[in-house]
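Asks: No letters, just coordinates:
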């Protein structure tokens, strides 16, 4: 009687290094370049942030980090013009320091 291994014989074709390389390629395909904001959009973002600070409103900040766009929702706690960064307090009361140049978009929540 012949004992066949079925699908098991086909699972070990790729080495673990190859699997890791393929996963890394898929991640690299999802990366984007940092968008460049024009002066009008920067002015709108600045007005929105100052208005939200005045009325203690929540904002959604979209940030560019290492090829990906991340999102943080929170209140603008402080704007440091010397270090050129925002301090944003999220719902868990954690403070995030975000450089001005990392901001891609800001919207009201």
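Replies: That came through, no problem. Note that the structure is predicted; figures quoted are calculated from it, not measured. Residues are numbered from 1 along each chain as shown.

Asks: Please make it C-alpha for all contacts and neighbour counts, starting now.
Replies: OK.

Asks: how far out from the middle of the chain is the longest helix along the chain?
Replies: Ranked by number of residues, the top helix in the chain under DSSP state H is helix 39-55. Distance, stretch centre to chain centre, for helix 39-55: 20 Å (C-alpha atoms, centre = their mean, to the nearest Å).

Asks: Likewise for stretch 39-57?
Replies: 20 Å.

Asks: ok, now stretch 71-82?
Replies: Relative to its chain's centre, stretch 71-82 lies at 15 Å (C-alpha atoms, centre = their mean).

Asks: Kindly report the same for stretch 68-83.
Replies: 12 Å.

Asks: How about stretch 97-105?
Replies: The answer for stretch 97-105 is 10 Å, by C-alpha atoms, centre = their mean.

Asks: Name the residues that touch it?
Replies: 34-37, 45, 61-65, 84-88 (C-alpha atoms under 8 Å, 6 or more residues apart in numbering).

Asks: next, the one to line up against it:
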């Protein structure tokens, strides 16, 4: 028995316009994530690791939030800008600017 299911198409004639709009919004926002809020202890631990990695030139793995996604990068700290609150992560002769407010987690490798 082979039944071809048409998904939501079979129900659209019974749905209100508002329901269809809301279903479309849900599909569009399905993959988006919210940036988590870090507590002060975790921020202090990240700050400590950043300073240690910068002074000792250690390799890092950084998880940060960028455009509704979590992104993972590895590299060395090229600079820490405390005025504008960002770091420069050097990886394979490229430098990426990561704002401190977007840092989620940090590991020293």
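Replies: Cool, got the structure. Nothing here was measured: the structure is a model prediction, and the numbers come from that model.

Asks: average distance between the longest helix of structure 1 and structure 2?
Replies: Here the mean offset of helix 39-55 of structure 1 against structure 2 after fitting is 0.6 Å, by mean C-alpha distance after the TM-score superposition for structure 1.

Asks: Please name every helix or strand in contact with that helix.
Replies: Helices and strands touching helix 39-55 of structure 1, as assessed by 3 or more C-alpha pairs under 8 Å, 6 or more residues apart in numbering; DSSP states H and E, comprise strand 68-80, strand 103-108.

Asks: Could you tell me where that helix falls in structure 2?
Replies: Aligning helix 39-55 of structure 1 against structure 2 (TM-score structural alignment) gives residues 40-56.

Asks: mind listing what's buried in that stretch?
Replies: 43, 46, 49-50, 53-54 (16 or more other C-alpha atoms under 10 Å).

Asks: Would you convert those residues into JSON lines that also reports distance to residue 22 of structure 2?
Replies: Converted to JSON lines, these look like this (distance: C-alpha to C-alpha, whole Å):
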{"residue": "43", "distance to residue 22 of structure 2": "37"}
{"residue": "46", "distance to residue 22 of structure 2": "39"}
{"residue": "49", "distance to residue 22 of structure 2": "44"}
{"residue": "50", "distance to residue 22 of structure 2": "43"}
{"residue": "53", "distance to residue 22 of structure 2": "47"}
{"residue": "54", "distance to residue 22 of structure 2": "48"}
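
Asks: Grab the nearest non-local neighbour of the residue nearest to the spatial centre of structure 1.
Replies: Nearest residue to the geometric centre of structure 1 (C-alpha atoms, centre = their mean): residue 70, 1.6 Å. Sequence neighbours aside, residue 63 is the residue nearest to residue 70 of structure 1 in space, at 5.1 Å (criterion: C-alpha to C-alpha, 6 or more residues apart in numbering).
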